[in-house]
Every structure is written in structure tokens, then in C-alpha cells.
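Student: Pasted the sequence and its predicted model underneath.
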Amino acid sequence: MNEIPPLDRNAIRPGGFWRVEVVPEAGSTNTELIARSREGAPEGSVLVTEHQTAGKGRLGRGFTTPPRVALTFSLLIRPEVPAEQLGWVSPLMGLAAVAAVRGTTGLDTRLKWPNDLLVAETKLAGILAEADFSDPSHPAIVVGMGLNVSQTRDELPVETATSLRAEGAHTLRETLLVAVLEEFERRYTTWKGDPGAIADEYRDVCVTIGRRVRVHLPGGTFLDGTATGVDDQARLLVAGRALSAGDVVHVRPGE
């Protein structure tokens, strides 16, 4: 991995309100940015690391990546929208990632509800949103993503993972980061004015909709059925139930 160059900070110049900081190493960019949020960090703060040593997934799942092989970053927003609409923040990042990867590499990426970016059936990136309610009148959301860029297939942790390199696609991490931030801001601005405005775009790229699924629920129970849609609060609709991301452990293919 020594041949992979470090991020070129001078090439990371997204438009809009973003304030980007690159650090050599971080345990979790989400954890660090939430701490900064509690200290008053402004909306638009972005923390990028060359090497994330204690990455966080949903429900406390952890992961690590070797230095420089992935695009690992978190961003901070302070949206003034109804609380029931905050479930759209992860999908916003997912839509931004789909548009950015398609635009910079041509790969046909899709989304698996609630937080995976896919190429075909393999996982290219994971997304995690976390809330900071230290100021209840102005809650903040930190949303992070780890996107596999330069790993070979042998270097990926599981067979169900992939990377841009493994898919034969090549783009600089700087280019990809700028594209994600610009695509996110475009949708974020639209969503703040009309929280339902991005729902149709999400449904168009979500591969979970229309499939038979088995939903693993907390407590070891399961829900089987067809995922018939995603509602206006970004909840997955299965067997007459509306499930938020916090309601589920896993969503697997059903029989």
C-alpha cells in the first residue's frame, strides 16, 4: 500500500459551505466530529482521515481499514427540519455517493436499505449517521462513510465486499470526496425546503424495494415479507410494518 499517495489537500476544494480538515489518523471520524459538534463546530465541518483505526458501523459494529485505501470521512449538519424527517440523513449521503461514484467512474451503484452502497450485490461503502442532542433546540447530525477505493479483491475483508479497484474503476480519493460533498449539499438544500423531495430519487436506486427479505429484529425475532417501499420518513415497509434503521439488526434476502 505504500505506493498510494496521501490525499492532496490542495485538490479538495468543494463549493458551498464545507470546511474540510484532513488528519493522518483517527479512531472514528464520527466520534471525533460529534465531540467537536458538542464544542460548537459549525455546520459544514468535514473530517477526513487517511487511516481510520476504530471505524463504527450500525449497532456498535467496528471495522478497520489499512492506510490510504479507502475514503473515510464524516460531515456535520444542523438541519432545521421536523424530528421525524431526520431518518433521511443517511439516505441523503447514500444518494450523494451513488451520484458521485457514477459520475466519476461510471459504475452502476445502488443502495441497500438502510445504509449500504452496492455494486451489483457487493458492498462498496457503508454509511452511519449519529445525532448530537447536546443542544436540544438545534440538534446536529454527523454522518460518516467509508468507501473502499484501492483494495484488491484479496485485500477485502469478506467476499461480499468490493472496491473501486476491484471493479476496474479508478478515481482519485480527492475527486471522489469533492463530488460526494457537492452532491450531498445539492440534495441537502432541496430536502431542507421540502423534506419529501428526495424520496422518489431514493426509491429509484434502492434495490431492497420489491424484494423478499428477512428482517432480523432486536431480541432474536424475525420478520419475513416483501419490502414494498420506503415511506416519507425513510422507513422500510415490510409486512404492514414501517421499520426505521434503529428498529433492525440486519435485512437479509428472504426465501
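Tutor: On my side now, so go ahead. This is a predicted model, so every value here is computed, not measured.

Student: use CA for all of it now, contacts and neighbours both
Tutor: Noted.

Student: distance of the spatially most central residue of the chain from Met145?
Tutor: Among the residues of the chain, the one closest to the centroid is Ile127, at 2.6 Å (CA atoms, centre = their mean). Spatial separation of Ile127 from Met145 under the definition CA to CA, to the nearest Å is 5 Å.

Student: structure B:
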Amino acid sequence: MTPRNDAGSPENPWSDLGRPPLNATALRRALIREGGLWTSLDVVPETGSTNTDLVARAADGSAREGAVLVAEEQRSGRGRLDRQWSAPARSGLFVSVLLNPSEVPVERWGWLPLLTGVAVATGLSRTAGVDTALKWPNDLLVTVDGEERKAGGILAERSGDAGVVVGIGINVSLRADELPVPQAGSLALAGATGTDRDPLLRAVLRSLEQWYADWRAAKGDPAASGLQETYAAGCATLGRRVRAELPGDRALVGEAVAVDGDGRLVIATEEGVQEPVGAGDIVHVRPVG
């Protein structure tokens, strides 16, 4: 019998052969290079939140731009609006990175979670062979049994002068009976050609490095870097009838028609007004028409 820890999880990382542990040494060898973005990569067995941990490291100076922190299991992962994100050990990718685009005007930093979404979708599509889409502002959608489901999310948090910590959570091998809610999905359920997390993580981080470099080279200009166009092309929210649940218990209903230069979702209301939304929860009501 495999010994178990107090939390009821197998102590042996190889106890579930379908979910082998990440190879930190091989990941560092593949991703960290002189002149590249990634400067360190740590894999921990478990934590409460990789974002919380990396924000703390950035604050005390023990992490610098390009630091990557990955957890095999995340007990208290957080999404937008403080929603909880949890999954069985080694069933997903739980990773946070520290970015500090000092040459980019701060007012353009709001594009970082959208940029990360584009990079994640691009990397996963190439490596896992799964069609992915983005729900504004930061959800990754896959199709399971003809139904649109959330398989991942992104959370960006400022860490003072150290920059921004961007957290990525992706359901990789979750089975139907392991989903936290029926509306959730995973790469496996969406028909991924492979669920080996090592190549998936390498693809995501390489894609993020390239998109981040292009965006920085354009001084954060989303149009010049191609980010705005690419995000719009992959955004499942555009062209949909949506309901935006805004701060102050206000709701806005209309058609999502564009993502503007500040990364805000532009909603055309029935009153003929186009209103940009920079924060809030977006609900896809139904396809327009």
C-alpha cells in the first residue's frame, strides 16, 4: 500500500503513473539561457498559491524578472474576484512568473493578462492539439462534447516596484468526476493529443517569452506588436451577447463588439451606446443572431 500524508495525498510522486512529476532539471535546461527572459525556475511539491509565494519573493528581493514558480499541487489557488482554484496533485499546470516591463508605460501594463492568454492559447494549441479560445479578460476555453468550458485562467497582481506576477492555472488531465464544477473542462476532456505537462509547460513559457518580447519591443503598443489583433481573433467573447456584472451591483447587457487599445471590452447596448468595460465579470448569454 502506498503511504499517504496527512492530507490524504500519496507521498510517492510516481503513485499515479498517468500523472508523473515535472522534471525541474530538464525544464531549466530547456528554458533558461543567457539573454533569455527566464532567469530561474523552481518546482515545489505543493503550496497555497504560487502567486502569493512569488509576490512575497519579489517583495523581499529574492526573485527578479523572469522568475518562474511552479507547484505540483495548489491548495488555495485564486482566480479573479477571489474565486478559488484547486485540483488534484499533478493534474494541471499551476505556474506564476514575474515580469517587469520597465520600458513600457504603466498604463499599458493592463495588457499583460491578455498577452499571457494569447501566449497560453498559442502554446497549448501547438503542443496539445486542442482548439482553444479566450473569454475576456483572462479565461481559457475548450470544447467538451460540443460545449464551451473553462479549462484555465490567468491572474495578474502588482508586486510594488518589482513588477507584475502573472499566475496561470490550466486543467490538464482532470477527468469528468474530478471537475470542481460541471462547467469546467480540461485538455484531456477536450481531446488533447498528449497530457505530458513538461512539453506543455515548455511550450507555454516559450510562447509567453516571444509575445512578451514583441510587446516590449513595441513599447507596449498592442496594435504595433500584433497583440490586439491576435487577441481579438481568438476571443470567443466578441460577437456574443453578454452581460457584464460591474462593480457597484451594476449590470450592462449588449453585444461585445471590440477590445479597445486599453484592453477593455467594448459593449454595444440596445440603446445604441458603446461602453468600454475595464473590470467586471462577463457572462456569455448567447451568440448574436
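Tutor: Alright, I've got the coordinates. Keep in mind that what you see is a predicted model, and the values were worked out from it rather than measured.

Student: The residue nearest to the centre of the first structure matches what in the second structure?
Tutor: Structural alignment (TM-score structural alignment) places Ile127 of the first structure against Ile154 in the second structure.

Student: Nearest spatial neighbour of its match, chain-adjacent residues omitted?
Tutor: In space, and not counting its chain neighbours, Ile154 of the second structure is closest to Ile168: 4.8 Å by CA to CA, 6 or more residues apart in numbering.

Student: Aligned to that neighbour, what sits in the first structure?
Tutor: When the two structures are superposed using TM-score structural alignment, Ile168 of the second structure falls opposite Met145 in the first structure.

Student: isn't the residue nearest to the centre of the first structure right up against Gly144?
Tutor: Yes - counting by CA atoms under 8 Å, Ile127 of the first structure sits close enough to Gly144 to count as a contact (5.7 Å).

Student: now the farthest one out in the first structure, which residue is it?
Tutor: Here, in the first structure (CA atoms, centre = their mean), the farthest residue from the centre turns out to be Glu255, at 27.5 Å.

Student: related to what we said a few turns ago, does the match of Ile168 of the second structure really touch Ala70, like I thought?
Tutor: No - checked against CA under 8 Å, the pair Met145 of the first structure and Ala70 is beyond contact range at 9.8 Å.

Student: quick one, which of the two is more surrounded?
Tutor: Residue environment comparison for Met145 of the first structure versus Ala70 gives the larger neighbour count to Met145, 29 against 23, counting by other CA atoms under 10 Å.

Student: which ones are touching the more buried one?
Tutor: With contacts defined as CA atoms under 8 Å, 6 or more residues apart in numbering, the neighbours of Met145 of the first structure are 71-74, 125-128.

Student: burial count for Glu178 of the second structure?
Tutor: Other residues near Glu178 of the second structure come to 14 when the count uses other CA under 10 Å.

Student: Show me what it lines up with in the first structure.
Tutor: So, by TM-score structural alignment, Glu178 of the second structure is matched to Glu155.

Student: would you list every one of the helices in the stretch 151-289 of the second structure?
Tutor: 197-217, 227-234 (DSSP state H, counting those that start in this stretch).

Student: Just send those helices back as JSON lines, with distance to Pro45 of the second structure and mean neighbour count too.
Tutor: Rendered in JSON lines, the data for these read as follows (distance: least, CA to CA, whole Å; neighbours: other CA atoms under 10 Å):
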{"stretch": "helix 197-217", "distance to Pro45 of the second structure": "15", "mean neighbour count": "19"}
{"stretch": "helix 227-234", "distance to Pro45 of the second structure": "33", "mean neighbour count": "18"}
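
Student: Columns distance to Ala128 of the second structure on top of those, output as JSON lines?
Tutor: Written out in JSON lines, the entries for these read as follows (distance: least, CA to CA, whole Å):
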{"stretch": "helix 197-217", "distance to Ala128 of the second structure": "7"}
{"stretch": "helix 227-234", "distance to Ala128 of the second structure": "17"}
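
Student: Can you classify Leu41 of the second structure as helix, strand or coil?
Tutor: In terms of secondary structure, Leu41 of the second structure is strand; the call rests on DSSP: H, G, I helix; E, B strand; the rest coil.
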